[in-house]
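1. structural data only, the sequence is not supplied:
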C-alpha cells in the first residue's frame, strides 16, 4: 500500500524551468510597477466571507460555487481570497488608505477557487494586480492600460496579444442600456440557453459574453451601449482612447465586452491571445466606481486590472523570453587545506553582488574539471603553495567580472 502523501488535484508544485518563468513574470512586474510608482501592498490570504459575497455578488458563480469558505473556531465565516480587489477595497475603507488618494497600489500572490482544473487554471493559482483608488479621471484608466501594455512588452509576449476595449457608460447610460437588453432578450427568451434565461432579468449584460451558440445567434443584433451613452460618458471614453493613441497603445473596440456587476462603470478591457486555447484572456480589468458603496463605504472611484501568473508564464516560456543567467564565478578547491580561504573569498564575492558556485567535494583531482563544466565567466582555483593557501584566477580575457573578482582576491587574505 502506497502511503506517500499525494498532491491535491488542481494544485501545483512549481520547479525548474516553470519556476524560472514564474519568477521572471514576478520580477518584471515588480520592476514595471516601480516605474509607474505603484506602491507595493500585502493582503491577507483570507477575509470575512461577506467581503467577497458583497463585492463579487451573491449570485455569481464565484460566490455560489467556487469560493473556499469555512467557519473558524469562533463560528465566523471566512474565505480564502478568490481575487484581490475586494480585499484592497476593504482595506481602503478600514485602514485609513483614503488619506493617500489617489492611491496606486500593486500586489501579487496566491488566490483560491474551487473549479475544474484545466490548462493554465488551478484551484490555487497566482495573480499580479494593479489598482488606482480614489481617481475619477480617465487618465487613471489610461495609465493602467499603458502600464499593462508595457508589462507585456517587457515580458516579450506582446506579439499576438490584442487589447480589447469597451465602455459601460455611467450609471444612467448603463441602466438605459440594461433596460433595452432586457426588452430585446425577452423576445427571444425561449431560444436562449438555460444560463442566459436565468440571467435575463438580473444580469442581462452577461448574456453578451456567453459562449453558448444558442445565445450568440442573438447577441449580434442586441442593442449597443453607444446608443445610450450620455455626453459625459462619451467624453470619458474619448479621453481614454485619445490617451492610448498618444501613448502608442493599439486597441480594438469590443462592443460585447462587459462586466456583469452593477458597480462597474466606464472602461472595461481585456488583453487576449489565441495562444492559450479557449482561455484566451491574458490580463483584464475595468473601472468599478460603485464597489465601495456595495461594501457600505462612500462613493469612491477606482479602476484596476489583474493577470494570471501561470498564463503569463506559459506565454513567456513558449516565446523563449526567459533570460538564461550564465554563472559569473566558479570556485574549484583543489586542496582541502585551502577550503577556509575559498569560503572567505566566496562570501566576499557574494557581498560584491557576484553569483558564485563552489566545487569542494568529491575527488580533489576532478574538482577543477567539474568547475569548468559549470560554464562560469570566471574560474578561480584554490590550492596550497609552500604550506599557504593560494588562489589562481583563470580567465582568458579581462572583463568587468574578472576585474571585480581580482579586486576581491586582493582584499581578502588567506
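-> Ah, there it is. Here the structure is a predicted model, which means the values were calculated and not measured.

2. make it CA atoms for all contacts and neighbour counts henceforth
-> OK.

3. so what secondary structure elements neighbour the host helix or strand of residue 238?
-> For residue 238, the host element (DSSP states H and E) is helix 231-247. Helix 231-247 sits against helix 138-154, strand 265-273, with contacts defined as 3 or more CA pairs under 8 Å, 6 or more residues apart in numbering; DSSP states H and E.

4. and the next helix or strand past the shortest one?
-> Okay, so that is strand 265-273. Next along the chain after strand 265-273, with elements defined by DSSP H and E, is strand 281-287.

5. measure how that following strand sits relative to strand 265-273, angle-wise.
-> Put simply, strand 281-287 runs at 170 degrees to strand 265-273, going by axes from the mean of the first three to the mean of the last three CA atoms, to 10 degrees.

6. ok now strand 281-287, how far from the chain's centre?
-> With CA atoms, centre = their mean, to the nearest Å as the basis, strand 281-287 stands 11 Å off its chain's centre.

7. same deal with stretch 54-71?
-> 22 Å.

8. and it, end to end?
-> In stretch 54-71, first residue to last residue: 18 Å (CA to CA, to the nearest Å).

9. buried residues, it. List them.
-> By neighbour count with 16 or more other CA atoms under 10 Å, stretch 54-71 contains the buried residues 54-57, 62-63, 66-69.

10. of these, which belong to strands?
-> Residues from the buried residues of stretch 54-71 lying in strands, with DSSP state E as the criterion: residue 69.

11. in JSON lines: the buried residues of stretch 54-71, plus distance to residue 15.
-> Below are the buried residues of stretch 54-71 laid out as JSON lines (distance: CA to CA, whole Å):
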{"residue": "54", "distance to residue 15": "37"}
{"residue": "55", "distance to residue 15": "35"}
{"residue": "56", "distance to residue 15": "33"}
{"residue": "57", "distance to residue 15": "36"}
{"residue": "62", "distance to residue 15": "29"}
{"residue": "63", "distance to residue 15": "32"}
{"residue": "66", "distance to residue 15": "27"}
{"residue": "67", "distance to residue 15": "27"}
{"residue": "68", "distance to residue 15": "26"}
{"residue": "69", "distance to residue 15": "29"}
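
12. which one of the buried residues of stretch 54-71 sits closest to residue 181?
-> Distance to residue 181 across the buried residues of stretch 54-71 (CA to CA) is lowest for residue 57, with 20.4 Å.

13. hold the first one in mind and look at this next one:
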C-alpha cells in the first residue's frame, strides 16, 4: 500500500520550514513591539463555539467545518479560524477582569481546518497568524490593528499593497441596512442562487459576498451600507479614515465589502497584494475587523474586540513570487573532522562542548575519510573546522582552521572545549565573534 498525505494538506520540509520559522519569528517580534502577547488555544473546540460565532448561514459552518462526535458523544469541530477560540479562552479564563489592563492584546499562530477545494495557497489544513485586542471601542485601536497588519507585510518584504476598508456600523445601522437589503433582494428571489435564497432572511449581507455570477449581477445595484449609518457609526468611521490619513496609510473604501463571517461590526478591512501567484489582479492576504458583541455571544460581559487573520500558505507563495530574500538562519559555526577511529570519542566530546557553549557544531557519523569530511564542511559553509588525529590526541591539541581566510592554528583541546569564543579572539580576528 502506498501511503500519501491527506488531500488538501502539505508536508513542510526542512528547507521550507526554515522560511516558515523566519516568518513566525518576525511576526512574534513585531507583535511584541506593539505589546501583543501570544495565546495558544486547542486545535478543536465544541462545535457551538464556531457555529454560534460564525453564523449558521456562513459557508464555514454549512459547508467547510470538520466536525465530529467524540467517544463521549460531544459534538466537536476542528477549528476553522482563530478568533472564536481566542474569544472563548478570553471569556473562560476571565481575561476581562480588572487585573488585566485594557486593551487585552494577544496573537496566535497555528493550524486551521476547512473542507474546501484545494488550490494554490488554499489547503484543507492551513496555517494562520492572527491578532485580537479586547476592551476598547476607540477608532484609534482599529487603526493600530490595521497599521500593524500593513507593517507586518512590509517587514516580510512585500510590495504593491492595497488597503481596502468599509464599515458595517453598529447594530442599529446594520438592522436598518439589513431591512433595506431584504426589500431590494426579495423581488429577485427566484433569480438568486440556492445559498442566497437561504440567506436572504437570515443574513442578507452574506448575499453581497456570494461568488455566484447571477448573484453578483443582482447585487451590483444594491443599496450601500454607507447610506444607512447613524451618527455614531459615521463618527467612528470618519475618525478611522482621518487617523489613517494622519499616519499616511493610503486606503480605498469598498462599500460592498462585508467579510465572510457574521460577527463583524463597524470597521472591516482587507490588505491586498497584486500578484499573479494568487490570480489576476489584487488578492486578499490579510483581513479582519471589529467584532463588538462576540464576547457576549460566548457568555462574557459586554466587551468590544478587533483583530485580523493572515494565511501563511498564501503569504509564502507571495514572498516567493516577489523574490523576497530569506536570511540564512542555520549557519554552521564549527565542523569537527576526526582522522582515525580512535578519535571518535574526542570529536563527540568536542561537538557537545561547543553546543553547550552556544555554538552550532557537527561531525561525521558515516565513518568517512578526512577528504569527504572536509567536503561536507565546505558544503555546509562551516565557519571553522577543528581537526583531530592520532598526533593531536597525543599532544592534546587540535587544528582550528578559519575557512574564509584559510588560517590554521594548533590549539589546546582544553581551550576549545572550555571557551571557543576566546580561541577565536586570541588566534583569529579580534573583532570577529560568532553569535
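-> Looks like it arrived, so ask away. Keep in mind the model is a prediction, meaning the values are calculated, not measured.

14. please state their TM-score.
-> Taking TM-score structural alignment, normalised by the length of structure 1 as the basis, the two superposed chains have a TM-score of 0.89; 405 aligned residues with a CA RMSD of 2.6 Å.

15. tell me the most buried of the helices and strands packed on helix 231-247 of structure 1?
-> strand 265-273 (a mean of 24; mean count of other CA atoms under 10 Å).

16. quick revisit: closest one to residue 104 of structure 1 among the helices and strands packed on helix 231-247 of structure 1?
-> helix 138-154 (9.3 Å).

17. which residues does the next helix-or-strand element following the closest one contact?
-> Toward the C-terminal end, the helix or strand that comes next after helix 138-154 of structure 1 (DSSP H and E) is strand 161-167. Contacts to strand 161-167 of structure 1, defined as CA atoms under 8 Å, 6 or more residues apart in numbering, come from residues 225, 237, 250-258, 265-274.

18. make it 6 Å
-> With contact meaning CA atoms under 6 Å, 6 or more residues apart in numbering, strand 161-167 of structure 1 is reached by 251-255, 266-273.

19. how big's the offset between it and structure 2?
-> Compared with structure 2 after fitting, strand 161-167 of structure 1 has a mean deviation of 1.3 Å; criterion: mean CA distance after the TM-score superposition for structure 1.

20. what span of structure 2 is that strand aligned with?
-> Mapped onto structure 2 using TM-score structural alignment, strand 161-167 of structure 1 covers residues 161-167.

21. count the neighbours of residue 113 of structure 1 for me.
-> The number of residues packed near residue 113 of structure 1 is 22, by other CA atoms under 10 Å.

22. next: the one 5 residues further on.
-> For residue 118 of structure 1, the tally of surrounding residues (other CA under 10 Å) stands at 10.

23. that one -> structure 2?
-> Counting by TM-score structural alignment, residue 118 of structure 1 corresponds to residue 119 in structure 2.

24. name the nearest residue to the aligned partner of residue 75 of structure 2 in structure 1, sequence neighbours excluded.
-> Here residue 75 of structure 2 is matched to residue 77 in structure 1, going by TM-score structural alignment. Using CA to CA, 6 or more residues apart in numbering and skipping the chain neighbours, the partner closest in space to residue 77 of structure 1 is residue 71 (4.4 Å).

25. from residue 131 of structure 2, how far off is residue 273 of structure 2?
-> With distances taken as CA to CA, residue 273 of structure 2 is found 20 Å from residue 131 of structure 2.

26. now do residue 326 of structure 2
-> Distance from residue 326 of structure 2 to residue 131 of structure 2, by CA to CA: 24 Å.

27. quick check: buried residues in the helix holding residue 238 of structure 1?
-> Of all the residues in helix 231-247 of structure 1, those buried under the rule 16+ other CA under 10 Å are 233-234, 236-237, 239-241, 243-244.

28. now stretch 125-142 of structure 1
-> Neighbour counts using 16+ other CA under 10 Å place 125-136, 138-142 of stretch 125-142 of structure 1 among the buried residues.

29. where's it relative to the chain centroid, distance-wise?
-> 13 Å.

30. residue 359 of structure 2 -> structure 1?
-> Counting by TM-score structural alignment, residue 359 of structure 2 lines up with residue 354 in structure 1.

31. count the neighbours of the closest residue to that match other than its chain neighbours for me.
-> Leaving aside its chain neighbours, residue 354 of structure 1 sits nearest to residue 328 (6.6 Å; criterion: CA to CA, 6+ apart). For residue 328 of structure 1, the neighbour count with other CA under 10 Å is 18.

32. residue 328 of structure 1 contacts residue 376, correct?
-> Yes. Residue 328 of structure 1 is within contact range of residue 376, at 5.1 Å (criterion: CA atoms under 6 Å).

33. three-state assignment of the residue nearest to residue 410 of structure 2 when sequence neighbours are not counted?
-> Leaving aside its sequence neighbours, residue 410 of structure 2 sits nearest to residue 399 (CA to CA, 6+ apart; 4.4 Å). The three-state label given to residue 399 of structure 2 by DSSP: H, G, I helix; E, B strand; the rest coil is strand.

34. with structure 2 superposed, average distance for the helix ranked longest in structure 1?
-> Counting residues, the longest helix found in structure 1 (DSSP state H) is helix 16-35. Compared with structure 2 after fitting, helix 16-35 of structure 1 deviates on average by 2.0 Å (mean CA distance after the TM-score superposition for structure 1).

35. the next helix or strand after that helix aligns to what range in structure 2?
-> For helix 16-35 of structure 1, the following helix or strand on the C-terminal side (DSSP H and E) is strand 39-40. Per the alignment by TM-score structural alignment, strand 39-40 of structure 1 matches residues 37-38 in structure 2.

36. how big's the offset between that stretch and structure 1?
-> Its aligned residues in structure 1 lie a mean 1.1 Å from stretch 37-38 of structure 2 after superposition (mean CA distance after the TM-score superposition for structure 1).

37. show residues contacting that stretch.
-> By CA under 6 Å, 6+ apart, stretch 37-38 of structure 2 touches 106-108.

38. same question, stretch 108-120 of structure 2
-> 8, 38-39, 64-65, 79-81, 124-130.

39. which stretches of the stretch 51-200 of structure 1 form helices?
-> Here the stretch 51-200 of structure 1 has its helices, by DSSP state H, counting those that start in this stretch, at 61, 85-94, 138-154, 171-186, 194-199.

40. quick one: which of those is nearest residue 219 of structure 1?
-> Between residue 219 of structure 1 and the helices of the stretch 51-200 of structure 1, the tightest spacing by CA to CA is seen for helix 171-186, at 8.9 Å.

41. the closest one vs structure 2, average offset?
-> Counting by mean CA distance after the TM-score superposition for structure 1, helix 171-186 of structure 1 comes out at 1.6 Å.
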